[in-house]
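K.L.:
Structure of the sequence below:
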Amino acid sequence: MKETKFNDIALEWLSLRKLYIKHSTFVKYENIINNHILPYFQSYNNNNITNKCIYTFFERKKNEELSSSTLNSMKCILSSIYQYGIENYNLQTINFKQIKITTLPKIKNILSYEDRNKLIDYVKTHTNPLSIALLLALYGGLRLGEICALKWKHLDFTNQLVHIEGTATRLKSFQEHQRKTEVIILPPKSHTSYREVPIPSFVFQYIKTYIFIYNEEDYLLSNSHKIYEPRRLEKNFCKFCHDYDLYCTFHDLRHSYATECVRQNVEIKTLSEILGHSNVSITLNFYVHTSLEQKQKEISKIQTPKEFVE
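P.N.:
All right, here's what the predicted structure looks like:
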């Protein structure tokens, strides 16, 4: 009986996963398997893949300066493939617990008041898709993909709420006679990302000046049945940052929103639900940062010892 190659096992595992995982997750798995796992293991037989072989694989990948997130994804995928291989093809056990991926904290940029004013000045002098997106991110904490997925029907002008029901992204197309990739609407990031976000009244007043007549089923940014391309919005934002001498990503607007809410004493549990987080600790650990100005203000409360008072 001909031995099944490890790469064949990996592809078999992937095809089974396709039956029940999200399209975006499948594309992620497929990219990692095709670009990293298959090229490395193509020369190996099942019986000569050892712990040392796996460890060498990860050492090489670390030298490629891949992100810790990508390395962790590789570890999870490879471990799952191996578990499938053990159960169905008698592969030898590999100790994946010995593989440690160092996760470096991400540096999150919080806009200064000066930079926030640059955004506001732009919005006041421009009424376009970018200006709408800037307001929804800066005063609602919405993600870029969530903004591109908004239809007019998702805006509740009476109660001043935005209903988040999806996220727009460009992914590989599996439809025949289609382009290699296409922009599609996926479910939100998690079940808690389905949410109602209260938006300040001035933002809704501004949006009313954007389009006077609209169709409920049209997308907000494009005001048509076409999804506004997320990469186009990202490109426009990068150009804006270049023109206005800003150094930040679009997602930094979400970080800034969360931090400003804390500064304005918005209750943390409420803020966590608005951001669509599964628990409060995510909000505190990843999105709320104390500004240097606030640190200096707090430290100034320390009384000077009498020995230092002349």
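K.L.:
make it CA atoms for all contacts and neighbour counts henceforth
P.N.:
OK.
K.L.:
burial of Q98, as a residue count?
P.N.:
By other C-alpha atoms under 10 Å, 9 other residues sit near Q98.
K.L.:
Give me the distance between it and E87.
P.N.:
In this structure, Q98 and E87 are 21 Å apart, going by C-alpha to C-alpha, to the nearest Å.
K.L.:
Likewise for I99?
P.N.:
22 Å.
K.L.:
These two - which one has more neighbours?
P.N.:
Set side by side, I99 and E87 show more neighbours around I99, with 14 against 9, by other C-alpha under 10 Å.
K.L.:
Chain neighbours aside, what residue packs nearest to the more buried one?
P.N.:
Y55 (7.0 Å; C-alpha to C-alpha, 6 or more residues apart in numbering).
K.L.:
so the one you found touches I101, yeah?
P.N.:
No. In this structure, Y55 is not within contact of I101 by C-alpha atoms under 8 Å, at 11.5 Å.
K.L.:
Now Q296: which helix or strand?
P.N.:
Assessed by DSSP states H and E, Q296 sits inside helix 292-299.
K.L.:
For the comparison step, fold the sequence that follows:
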Amino acid sequence: MTENTQFKTLVNKWLNNKKAMITPSTFASFVLITENHLVPYFGKRKIGTITESDVQNYIVYLYNAGRLDKTGGLTVKTIRDVVLVLRLAMEYAYKEKVIPLLNWDLIEYPKELGNKKVVSLSKDQEQELIQCIYMNLNRKTAGILISLFTGIRIGELCGLQMKDISLTEKTININKTVQRIYDKKKGTSFIHIGPPKTKTSARVIPLPSLLVNIIKKFYNENPNHYFLTGKTRPTEPRTYRQFFSRFLKRHNLANVKFHEIRHTFAVRAIEIPEFDIKSLSEILGHKNVSFTLNVYGSANLQQKIKCMNLLNELL
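P.N.:
A predicted model of the protein is given here:
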């Protein structure tokens, strides 16, 4: 490999080198970004000719016209994900002493327009959902309650086995997640059961007593059975999302995405004064408290009203 090596050769060499050191889902994501975005733009460029200015121009292009369906630009988050793969590949070439190190501090990104609003169920909508689940209680609907009262992600819920549930300690141990991973090069997909999203996503979550009583109804002694299926094979997130969507529609409930059940748990927790943000962050499996505050800190207007009304005592 030299400075005259084409970018597509570099990125494929880097991917092959990186494969053993990252999770299958991360590898699949890197390949998808490479094939969909980087190779079409930089593929035939000699890596020694790629400059900070080229990267900056590429970001502008992605922001204005980066969508694959040709309907506009990508979000800033997606642009950052794409440029991260570009940067890692180029830094690999630098470490191999092929090209000079680019100054990535010079790279700028478009400004986000406003804060992304957290979508969650209102208290009334949440109560309607809970009552409907009680009237139609089975292990699949009980899974909705588990997420609603613990905030676990859908992949973590699909990966929950009997051996991860302690009825005596009243806890669940989150130690894996179920994902369907798409192999861009082969054009196929497969189910992968692996570690949770991040190191902090591996966690033990205490359960409310009433939730334990519901889990007991569907618990069995086979440690390898998955909770949602009662069998040794899990359901995959895509299938469970479809079940959840049909359940909401069948019972005329608020139409939300399953991940918004996790948001609902977090928003309800923030509304409880005694529920400290450190505990919430660890239960959600966030990397730090500041991340939790950034996502949910502005989600609760009613809590702000309560706080501001405390100033009435000064008047």
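K.L.:
Tell me the mean distance between the helix holding Q296 of structure 1 and structure 2 once they are aligned.
P.N.:
Following superposition, helix 292-299 of structure 1 is found to deviate from structure 2 by 3.2 Å on average (mean C-alpha distance after the TM-score superposition for structure 1).
K.L.:
So L113 of structure 2 versus V11 of structure 2, what's the distance?
P.N.:
32 Å.
K.L.:
who has more neighbours, these two?
P.N.:
Counted by other C-alpha under 10 Å, L113 of structure 2 and V11 do not tie: V11 has more neighbours, with 25 against 7.
K.L.:
Chain neighbours aside, what residue packs nearest to the aligned partner of S201 of structure 1 in structure 2?
P.N.:
The criterion is TM-score structural alignment: under it, S201 of structure 1 has S209 as its aligned partner in structure 2. The spatial neighbour of S209 of structure 2 that comes closest, neighbours along the chain excluded (C-alpha to C-alpha, 6+ apart), is K170 at 7.3 Å.
K.L.:
The one you found contacts L210, doesn't it?
P.N.:
No. Applying C-alpha under 8 Å, one finds K170 of structure 2 not in contact with L210, separated by 10.3 Å.
K.L.:
neighbour-wise, which of those two wins?
P.N.:
Using other C-alpha under 10 Å, the more surrounded residue of K170 of structure 2 and L210 is K170, with 15 against 8.
K.L.:
which residue in structure 1 lines up with that one?
P.N.:
Mapped onto structure 1 by TM-score structural alignment, K170 of structure 2 lines up with Q160.
K.L.:
Likewise for R180 of structure 2?
P.N.:
With TM-score structural alignment as the criterion, R180 of structure 2 lines up with R170 in structure 1.
K.L.:
ditto for T239 of structure 2
P.N.:
Under TM-score structural alignment, T239 of structure 2 pairs with R232 in structure 1.
K.L.:
Give me the distance between that match and S222 of structure 1.
P.N.:
Relative to S222 of structure 1, and taking C-alpha to C-alpha, R232 of structure 1 is found at 11 Å.
K.L.:
who has more neighbours, these two?
P.N.:
Using other C-alpha under 10 Å as the criterion, R232 of structure 1 and S222 rank with S222 on top: 16 against 11.
K.L.:
residue contacts, the alignment partner in structure 2 of the more buried one?
P.N.:
Counting by TM-score structural alignment, S222 of structure 1 corresponds to T229 in structure 2. Residues counted as contacts of T229 of structure 2 (C-alpha atoms under 8 Å, 6 or more residues apart in numbering) are R139, K140, T235.
K.L.:
can you rerun that using 6 Å?
P.N.:
The contact partners of T229 of structure 2, by C-alpha atoms under 6 Å, 6 or more residues apart in numbering, come to none.
K.L.:
try K163 of structure 2
P.N.:
P223.
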